[in-house]
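S.K.: Compute the structure for the input listed below.
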Amino acid sequence: MHVPDGFLDAPTSVATGAAAVVIVGAALRGARRELDDKTTPLAGLVGAFVFATQMLNFPVGAGTSGHLMGGTIAAVLVGPWTGVLVMSCVFIVQCLLFADGGITALGTNIILMGVITAGVGWLVFTLIRKVAPNRLGVVAPAAAVGALISVPVAAVAFTLLYAVGGTADISIGSLAAAMIGWHTLIGIGEAIITFLAVGSILAVRPDLVYGARPILAQRDRQLIVKGATA
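M.R.: From the prediction side, this is the model:
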C-alpha cells in the first residue's frame, strides 16, 4: 500500500504529513510508559520482522502495491504507541534507502500503514480482550482478528484520501474494488501470521507480549491472594 510521490495532491500530502508529525510526537511520549527492559529489545526485533515482510511487494493496480503490514502485531507485542514508532521507523528507512513509497507521501504512508493498522488492530484486540475470558489463550486469536480488520480499514482510508486529493485519472470505484478486495485477502494472511507469531511468543515467554500483561498481572494477584489465604 506504499503511496508514491504525486499520487495525492499537495494539500492532502501536507495534511497527512502534519497529522503524522503530531501523532508520532504523541507516540514518543506514550512509548515512555510502554518501554522497559523487555519491550525495548523486542521493539527492534519487531521492526526488523515488519521491515522484512513489507519488502515483499506485489502490484495491486492503479500505481499502488500490496504487502503484509504488521501494525497489529507491533501494537500487541510492544504496545500501541511503541508500535506506531516502530512502524514509522520502518517507513522512513524504506522511503529514504529503498525508494519504497514517496518522500512527499511519507506522512500518508505512516498514517495509513502505521497509525491506522496499529490503532485499529489494538482497538479490536482490546475490545475482544474485554468481552472474552481473561485467559492467555485469548491473546493470539484476538490479535489475529485485529490484524484481519486493520488491513482493509487502511485500504478504505486510502481510498477516501484518494477521493479527496487523488491526482491520477482512476475511477474511485475501480480503485476501491482493487484496494479493498486485495487487502481483505492480505488481511487474512496477516491474521494467520499474527496468530502464529504472537502464539509462539506466548508459549515461550508470555511476559514479553505487551497485550498479555493485564492477564499476567491479574493471575499474579490471584496467586498472591490464594497464598495469603492458604
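S.K.: use CA for all of it now, contacts and neighbours both
M.R.: Fine.
S.K.: what are the ranges of the strands in the protein?
M.R.: 58-61, 64-66 (DSSP state E).
S.K.: So what's the residue count around Gly189?
M.R.: A count of nearby residues for Gly189, using other CA atoms under 10 Å, gives 17.
S.K.: before we go on, could you also do this sequence so I can check it against the first one:
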Amino acid sequence: MHVPDGFINAPVSAAAGVVAAGAVAVSLRGARRELGSERAAPLAGLVAAFIFAVQMLNFPVAAGTSGHLLGGALAAILVGPYTGVLCVSVVLLMQGVLFADGGLTALGVNITDMAITTTVVAYLVFRGLVKLLPRTRRSITSASFVAALLSVPAAAVVFTLIYAIGGTTDVSIGKVATAMVGVHVLIGIGEAVITALTVGAVVAVRPDLVYGARGLHQPLKLRVNGELVDAPAAEPAPAAARSSRKVWLIGLAASVVLAGFVSFYASADPDGLEKVAHDKGIDKKTEEHASSDSPLADYGVKDISNGRLSGGLAGVIGVGVTVVAGTGVFWALRRRRTSDAASTEAPAAQEKVS
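M.R.: Predicted coordinates:
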C-alpha cells in the first residue's frame, strides 16, 4: 500500500507530513517507556528488519492482485504501540530513500496510513480482546489475528479519506472505497495469518519478550491424588539466563533468508493499491520517484543482471540497513531514557543526604 508521488496533492501531502511528524514525536517520547530493558532496543531493531523482509513477500489474494504485510499490528504487539509506530516508520523511510518504494513527498501519507493507522487500530483491538479473553497464550495469538485482520482495511479507509481530500484525479470516491476495502480485507487475512504465526511462535518460547503478553503466566500443573493442581511459583530466572541473543540471531537469520531467498518466489502481481489505482484511474498523475536512480531501486542491485542474485542481494542489504538504523534509533532512545532517569534520581539522592 505504498503511496507513490503524484497520487495526493502537495497541500494534503504536507498536512499528512505534519501529522506524521507529530505522531513520530509523540512515539519517540512514548517509546522511552516501552524500551525498559537493555535487550529492548536490539529487539525493536530486529522487528523493523523482519517487517522489511516480510514486506518483500507479496502473496496472491485475487486474480491479478497481490498483498504484503503492513506490519503495524505485529510491531505493536511485539514491542509496544509507540515503538511499533517507529519500527514501521523506519521501514518506510528505508524503502522510500533506498529502494524507491513509496514516494518521498508522500512519506507523510505513508507513515500516517501504514504506520500510525495500522498500529493504533491493531493495538486498541488487541488490548480490548485481551481484556475479554482468558489470559492464555492462545488468547494472545487469537487477539493478534483479529487485530491484524482489522488493521489493514482500516488503512484502506484512511487512504480513501486522504484521497477524497487531496486526490489529484477526478474519480468516484465511492468506487475507490469499495475497491480498496474489498481487496484489503483479503490482504488482511494474509496479514492476520503472518502476525498470529509470528506472535504465537515468540510467545511459545519467550513470552517475556512480547510486549502484548506482559503478565502472561501459565502455571505449571502437577497431578496430586489424581487431580491437577497448580505447582508452586518458581523463582524468576536471572537476567543472564534469560538472554535474548539467541532469539535475536534466529530472527535476523530468518529475515535474511526471507528477504534474500524466499522473496524471489513472491507474487509479481501488483499489490492492492496498485491494482485499484490502475483499474480506477487514480494513477494518471503518478510522478517519477526522486530515488528512481538509486543503486537499489525496485529492490534490485544496479548492474547485476542476474535477477535472482540482484533481488536477493538487495533484500539482504535492506535487512542489514534497517536493523542497523532501527537499532541505532532505539539505542539512542534507551540511552536518553537512562540519562533522564539518572538526572531525576541525582537531586533526590542529594536531598536525602542533606
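S.K.: Going by residue numbers, what spans are helices in the stretch 101-250 of structure 2?
M.R.: Ranges of helices in the stretch 101-250 of structure 2, per DSSP state H, counting those that start in this stretch, are 107-110, 118-132, 137-166, 173-205, 245-260.
S.K.: Deepest-packed of these, please.
M.R.: helix 107-110 (a mean of 28; mean count of other CA atoms under 10 Å).
S.K.: helices or strands next to that helix in the packing?
M.R.: Counting contacts by 3 or more CA pairs under 8 Å, 6 or more residues apart in numbering; DSSP states H and E, the secondary-structure elements packed against helix 107-110 of structure 2 are helix 10-34, helix 81-98.
S.K.: re the thing from before, any chance of the strands of structure 1 in CSV, plus mean neighbour count and distance to Pro141 of structure 1?
M.R.: Converted to CSV, those look like this (neighbours: other CA atoms under 10 Å; distance: least, CA to CA, whole Å):
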stretch, mean neighbour count, distance to Pro141 of structure 1
strand 58-61, 13, 27
strand 64-66, 19, 24
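S.K.: Can you say which of the helices of the stretch 101-250 of structure 2 is nearest to Lys275 of structure 2?
M.R.: Minimum separation from Lys275 of structure 2 across those (CA to CA) falls at helix 173-205, 9.3 Å.
S.K.: and that closest one with helix 245-260, angle?
M.R.: Put simply, helix 173-205 of structure 2 runs at 140 degrees to helix 245-260, going by axes from the mean of the first three to the mean of the last three CA atoms, to 10 degrees.
S.K.: got the strands of structure 1 as JSON lines, with distance to Ile188 of structure 1 columns?
M.R.: Compiled in JSON lines, the strands of structure 1 are given as follows (distance: least, CA to CA, whole Å):
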{"stretch": "strand 58-61", "distance to Ile188 of structure 1": "16"}
{"stretch": "strand 64-66", "distance to Ile188 of structure 1": "13"}
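S.K.: and Gly83 of structure 1, which of the ones you listed is closest to it?
M.R.: Closest approach to Gly83 of structure 1 among those is made by strand 64-66 (20.3 Å; CA to CA).
S.K.: follow-up on the earlier one: out of the helices of the stretch 101-250 of structure 2, flag the one nearest Leu228 of structure 2.
M.R.: The closest of the helices of the stretch 101-250 of structure 2 to Leu228 of structure 2 is helix 137-166. By CA to CA, the value is 19.4 Å.
S.K.: And the residue nearest the centre of structure 1?
M.R.: Gly71 (1.2 Å; CA atoms, centre = their mean).
S.K.: which residue sits closest to that residue, ignoring its sequence neighbours?
M.R.: Take Gly71 of structure 1 and drop its neighbours on the chain: the residue closest to it by CA to CA, 6 or more residues apart in numbering is Ala118, 4.1 Å away.
S.K.: returning to what we had before: can you list the helices of the stretch 101-250 of structure 2 in JSON lines and add distance to Gly272 of structure 2?
M.R.: JSON lines is the format used below for these (distance: least, CA to CA, whole Å):
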{"stretch": "helix 107-110", "distance to Gly272 of structure 2": "15"}
{"stretch": "helix 118-132", "distance to Gly272 of structure 2": "16"}
{"stretch": "helix 137-166", "distance to Gly272 of structure 2": "9"}
{"stretch": "helix 173-205", "distance to Gly272 of structure 2": "6"}
{"stretch": "helix 245-260", "distance to Gly272 of structure 2": "21"}
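S.K.: among these, which is nearest His217 of structure 2?
M.R.: It is, among the helices of the stretch 101-250 of structure 2 and with distance given as CA to CA, helix 137-166, at 8.7 Å.
S.K.: Relative to structure 1, what is the average displacement of the closest one?
M.R.: Aligned to structure 1 and superposed, helix 137-166 of structure 2 gives a mean residue distance of 0.7 Å (mean CA distance after the TM-score superposition for structure 1).
S.K.: So which elements touch that helix?
M.R.: Here helix 137-166 of structure 2 is seen to pack against helix 10-34, helix 72-79, helix 118-132, helix 173-205 when contacts are counted using 3+ CA pairs under 8 Å, 6+ apart.
S.K.: Go ahead and confirm Val76 of structure 1 touches Arg213.
M.R.: No. The pair Val76 of structure 1 and Arg213 fails to qualify as a contact (CA atoms under 8 Å) at a distance of 10.2 Å.
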